[in-house]
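> next comes the sequence, and after it the predicted model I'd like to discuss.
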Amino acid sequence: MDALALLLERRSQPRLSTPAPAGEALENIKQAALRAPDHGGLTPWRFIVCEGGGLKRLGLLFEQSAIENGKSAKEVERAPQLPLRAPMIIVAIARYQDSPKVPRIEQVASASCAVMSMQMAAQAQGFNGIWRTGTYAQCELVRSELGLAEDDELVGFLYLGTPAVQAPPPEAKAAEDFFEHWT
């Protein structure tokens, strides 16, 4: 798939199965993340790759979070199953570094670009995924257990695997609804 087609046809895929990216494919995904725009060369990212027992560990953390945050019994029961919706999850963290040139928002944006790059690299190699956030990304317990500092941001969970179904083509949007031109 050429780069333009990849960008124009990009679609998140929530229905994922095995195999997950591995070997050279996973290394390509990691390298794509490390090529994200990075003003000042701060490399304001950290990633945790969860597979197998790591997915179960993340699920137990979600369950603990659900309990401590007073979620319903149904949500508590569902929480440990959430990471099992894909054979791999990459947790993406923006690691804020105090900088007179690079504000926090720019560092979070850089980490977010890294997530998009990873998803694009996965899709270019026949895999796909979906970038999820939700309440667990904002939970102080989850943040603490994943080793985030106070100023860090958990930018999301990138679920990756092999598409279980063919996704429909993305809905076309009218560019003029979102862009204005100043001449």
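In hand now; what should we look at?
> CA only for contacts and neighbour counts going forward, please
Fine.
> count of residues packed around Gly156?
23 (other C-alpha atoms under 10 Å).
> quick one: contacts for it?
By C-alpha atoms under 8 Å, 6 or more residues apart in numbering, the residues touching Gly156 are Val91, Ala92, Ile93, Trp131, Arg132, Thr133, Ala137.
> these two touch, right, Leu60 and Glu77?
No - using C-alpha atoms under 8 Å, Leu60 is not in contact with Glu77; the gap is 10.5 Å.
> Glu68: which of the contacts of Gly156 is nearest?
For the contacts of Gly156, the residue nearest Glu68 by C-alpha to C-alpha is Ala137; the value is 14.6 Å.
> this is the other structure I want to compare:
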Amino acid sequence: MPDSPALQALDARRSVPALQLGAPGPDPETLLRMLASAVRVPDHGKMVPYRFLKIDGDARHSLGAFLAERSRARDPQASDAQVEKDRMRFSHAPLIITVIARPRPNPKVPEQEQLMTVGCVCFALMQAAQALGFGAQWLTAWMAFDPAVQAHLGLAEGERIAGFIHIGTPKLLPPERERPDPATLLQDWEG
């Protein structure tokens, strides 16, 4: 069976480590085009349980300084190398889109469904970035779950970080890695 270009694009998807992402990043028009694709996800009840926070330019370094302070506050015994790693986390890729989950109570749309929608947005944004010639990596780490970081980024009550999507021009393409064989994951249900 011949592959379609859409399947070839899905099959070519791979994360490019944030350390390997450099300038240029997408311009504002290109970013909006990526986001237009990213929001075309299953969304039961049209809840739109997500929003985006753009971190670029000097804001990346400002956030890094905060993370270094927070890293030391969380663990006074943290090594200087660990604190420096936290300081530099957002300084490599020229653009980071923080995907923020904002699930809301709805009797017909459980929170889990809303969170799956948000996960789809993260994945679709990575696909859109790659389709336009950029590399991307979806990261979380401790800062995605830390209340002080969430407050620093202006998250409202009930919001949480689903992922930091680092986007930029790949300095190198990562090698393909082993993928699971879908045939070993598929079962027939026989009732």
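Good, I have the coordinates. Since the model is a prediction, treat every value here as computed from it, not as a measurement.
> after superposition, what is the TM-score?
With the length set by TM-score structural alignment, normalised by the length of structure 1, the two chains reach a TM-score of 0.92; 183 aligned residues with a C-alpha RMSD of 1.7 Å.
> comparing Leu60 and Glu77 of structure 1, which residue is more hemmed in?
Under the neighbour definition other C-alpha under 10 Å, Leu60 of structure 1 and Glu77 were set side by side, and Leu60 has more, 18 against 14.
> run through the residues that contact the residue mapped onto that one from structure 2.
Taking TM-score structural alignment, the alignment pairs Leu60 of structure 1 with Ala65 from structure 2. Contacts here follow C-alpha under 8 Å, 6+ apart; on that basis Ala65 of structure 2 touches Arg87.
> do Lys171 of structure 2 as well
Residues near Lys171 of structure 2 by C-alpha under 8 Å, 6+ apart: Gln20, Leu21, Gly22.
> number of nearby residues for the second one?
Around Leu21 of structure 2 there are 26 other residues, counting by other C-alpha under 10 Å.
> overlap between the contacts of Lys171 of structure 2 and structure 1?
Retained contacts for these in structure 1, judged by both residues aligned by TM-score structural alignment, their matches' C-alpha atoms under 8 Å, are Gln20, Leu21, Gly22.
> could you report the neighbour count for the aligned partner of the last one in structure 1?
Aligned against structure 1 by TM-score structural alignment, Gly22 of structure 2 finds its counterpart in Ser17. For Ser17 of structure 1, the number of neighbouring residues by other C-alpha under 10 Å comes to 19.
> for Ser17 of structure 1, give its distance to Ala94 of structure 1.
Ser17 of structure 1 sits 28 Å away from Ala94 of structure 1, going by C-alpha to C-alpha, to the nearest Å.
> could you confirm Thr98 of structure 2 falls within a strand?
Yes - counting by DSSP: H, G, I helix; E, B strand; the rest coil, Thr98 of structure 2 is found in a strand.
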